[in-house]
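> quick one: sequence plus predicted model below, questions after.
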Amino acid sequence: MTTAEPLPFFVYGTLRPGERYYVRLLRGRTAAEVPARLPGAVLYEGPGYPYAMAGNGVVTGALITPSPDAYAQVLLVLDQLEECYGPDDPRNMYDRVSRSVELPGGGTARAWVYLAAPALARRLLAEGTPIPGGDWVTARRSPPGERV
């Protein structure tokens, strides 16, 4: 699934600046990185990374704009990492969808966001643990019992 409108990416977990997959897959391939928030979404704990899905909340992350010469490769690598094989593919762990994100100062931008695919979203609703406050980086650095 590599054909796509060249939108920036909203990232909220291991792809955020300074996190492990940012360092491995994005560092040196971006033209811009700004803090951003995704309204209408909820974040859930995962096995070393979070899951986002549609819901009544706000997820904190970053808007990453790949360098034009790196865009196609970044898109391919992120789709592979997120196990996103194509629209409505039953193998998808995440679906890549276009959403509006909020920027500092009140602006908005369209961005690709990887949200939990339907089977995963159903499982999260049934037995998942939401991350209070919607910020994975802050939550995982807070001691248990002091999660914000």
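Thanks, I have it.

> hey, let's count contacts and neighbours off CA atoms from now on
OK.

> where do the strands of this structure begin and end?
Here the chain has its strands, by DSSP state E, at 9-11, 30-44, 51-66, 94-102, 108-116.

> hmm, who's touching the last one?
Under the contact criterion CA atoms under 8 Å, 6 or more residues apart in numbering, strand 108-116 has outside partners 7-11, 51-54, 63, 82, 93-103.

> and that strand with strand 51-66, angle?
Strand 108-116 runs at 130 degrees relative to strand 51-66, counting by axes from the mean of the first three to the mean of the last three CA atoms, to 10 degrees.

> could you give the angle of strand 108-116 to strand 30-44?
50 degrees.

> what about T65, neighbour count?
Using other CA atoms under 10 Å, T65 is surrounded by 22 other residues.

> which ones are touching the nearest residue to L103 once chain neighbours are set aside?
Ranked by CA to CA, 6 or more residues apart in numbering and with sequence neighbours excluded, the top spatial neighbour of L103 is A36, at 4.9 Å. If you count contacts by CA under 8 Å, 6+ apart, A36 has them with 10, 60-63, 101-104.

> and which of the residues you listed is nearest to P143?
T60 (19.0 Å; CA to CA).

> shouldn't that closest one be in contact with F10?
No. Applying CA atoms under 8 Å as the test, T60 and F10 come out as separate, 9.3 Å apart.

> common neighbours of those two, please.
With CA under 8 Å, 6+ apart, T60 and F10 have common neighbours 36, 38.

> those two: which has the busier surroundings?
F10 (31 against 25).

> with adjacent residues omitted, what lies nearest to that one?
Of all residues not flanking F10 in the chain, L63 sits nearest, at 4.5 Å (CA to CA, 6+ apart).

> E127 and L120, how far apart?
As defined by CA to CA, to the nearest Å, E127 lies at a distance of 10 Å from L120.

> more crowded one of those two?
Neighbour totals were compared for E127 and L120, and L120 leads with 17 against 8 (other CA under 10 Å).

> hold the first one in mind and look at this next one:
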Amino acid sequence: MPIVRDRYDGIAILLGGDCIQKNVEFAQSVVARLRPAVIIILITIVREVRSLFNVFVYGTLKPGEINYFRYCAGKTCQERLAYAWGKLYALCLGYPGMAEGTERIQGVILTFEDEGVLEQLDQLESYSPSRPAHENEYQRREIIVYDGSGKPLDKAWTYIMSDQNIRRFKGVWLPSGCWSSYDSQRGEF
């Protein structure tokens, strides 16, 4: 199981197979007696009560990329490596676009609690649910995301670009399914 970092009410949880730690002594003694599956169920319950939502990011919103710091840093309560099915392109604008497809796209699931973040991400991605689809740069869709072994992890919002916009922005297919600003700046895809 990959290491997952959750933050709920200021208590950091580190989950990784049998490695479970909390920074509160009482919680540590209770959690030490629970199996990882029980902890995952408890985290799921907390998510439902707190109305948490996921966003699958594959470009400038990934940790370490430029828009992560402005829109996501300090606002996530969980970040997990994941992949989705689609087709990834490097655009002439200096960021990627994901289209519908059957290839593995590498990214990160960001979990948020504040729904205001989703509105900010919509603005960044030039998406408005009230606009006709052809006027949006991306469409926001809910998809299933997977872990490295192919097991479904969760549902997440993501931003999909139409084939028309991929052509308009001179998309170059990325067969690796992975985009980084470092490669984009060097002109390597």
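Cool, got the structure. No experiment lies behind these values; they were computed from the predicted model shown.

> what TM-score do we get after superposing?
The TM-score (TM-score structural alignment, normalised by the length of structure 1) is 0.80; 136 aligned residues with a CA RMSD of 2.5 Å.

> so which of the strands of structure 1 is the most packed in?
strand 9-11 (a mean of 27; mean count of other CA atoms under 10 Å).

> where does it end up in structure 2?
With TM-score structural alignment applied, strand 9-11 of structure 1 matches the range 55-57 in structure 2.

> what sits up against the matching stretch?
Under CA under 8 Å, 6+ apart, the answer for stretch 55-57 of structure 2 is 107-112, 145, 156-158.

> try 6 Å this time
Stretch 55-57 of structure 2 is contacted by residues 107-110, 156-158 when judged by CA atoms under 6 Å, 6 or more residues apart in numbering.

> what about the equivalent of R27 of structure 1 over in structure 2, neighbour count?
Using TM-score structural alignment, the partner of R27 of structure 1 in structure 2 is A73. Other residues near A73 of structure 2 number 12, with proximity taken as other CA under 10 Å.

> please report how far A73 of structure 2 lies from I166 of structure 2.
28 Å.

> list the buried ones in the lengthiest helix in structure 2?
Assignment by DSSP state H gives helix 36-50 as the longest helix of structure 2. By 16 or more other CA atoms under 10 Å, the buried positions in helix 36-50 of structure 2 come out as 36, 47.

> please state the offset of that helix from the chain centre?
On the basis of CA atoms, centre = their mean, to the nearest Å, helix 36-50 of structure 2 sits 19 Å off its chain's mean C-alpha point.

> which outside residues touch that helix?
Contacts of helix 36-50 of structure 2 (CA under 6 Å, 6+ apart): none.

> next, the angle strand 96-112 makes with that helix.
Using the same axes, to 10 degrees: helix 36-50 of structure 2 against strand 96-112 is 90 degrees.

> tell me what angle helix 36-50 of structure 2 forms with strand 53-57.
Helix 36-50 of structure 2 and strand 53-57 are oriented at 110 degrees to each other (the same axes, to 10 degrees).

> mind listing what R16 of structure 1 touches?
Y22.

> how much space between it and D79 of structure 1?
16 Å.

> what's the closest of the contacts of stretch 55-57 of structure 2 to S180 of structure 2?
Proximity of those to S180 of structure 2 (CA to CA) peaks at G107, which lies at 10.4 Å.

> mind telling me what that closest one corresponds to in structure 1?
Under TM-score structural alignment, G107 of structure 2 pairs with G61 in structure 1.

> let me know whether its match touches G13 as I believe.
No. G61 of structure 1 is not in contact with G13 according to CA atoms under 6 Å; the separation is 7.3 Å.

> can you tell me the closest non-neighbouring residue to S98 of structure 1?
Closest residue in space to S98 of structure 1, ignoring its immediate chain neighbours: W112 at 4.7 Å, by CA to CA, 6+ apart.

> distance check, that neighbour against G13 of structure 1.
14 Å.

> ditto for Y44 of structure 1
Taking CA to CA, one finds Y44 of structure 1 at 11 Å from G13 of structure 1.

> give me the common contacts of these two.
Common neighbours of Y44 of structure 1 and G13 (criterion: CA under 6 Å, 6+ apart): P50.

> does G97 of structure 2 touch I105 like I think?
No. Using CA under 6 Å as the test, G97 of structure 2 is too far from I105 to be in contact (10.9 Å).
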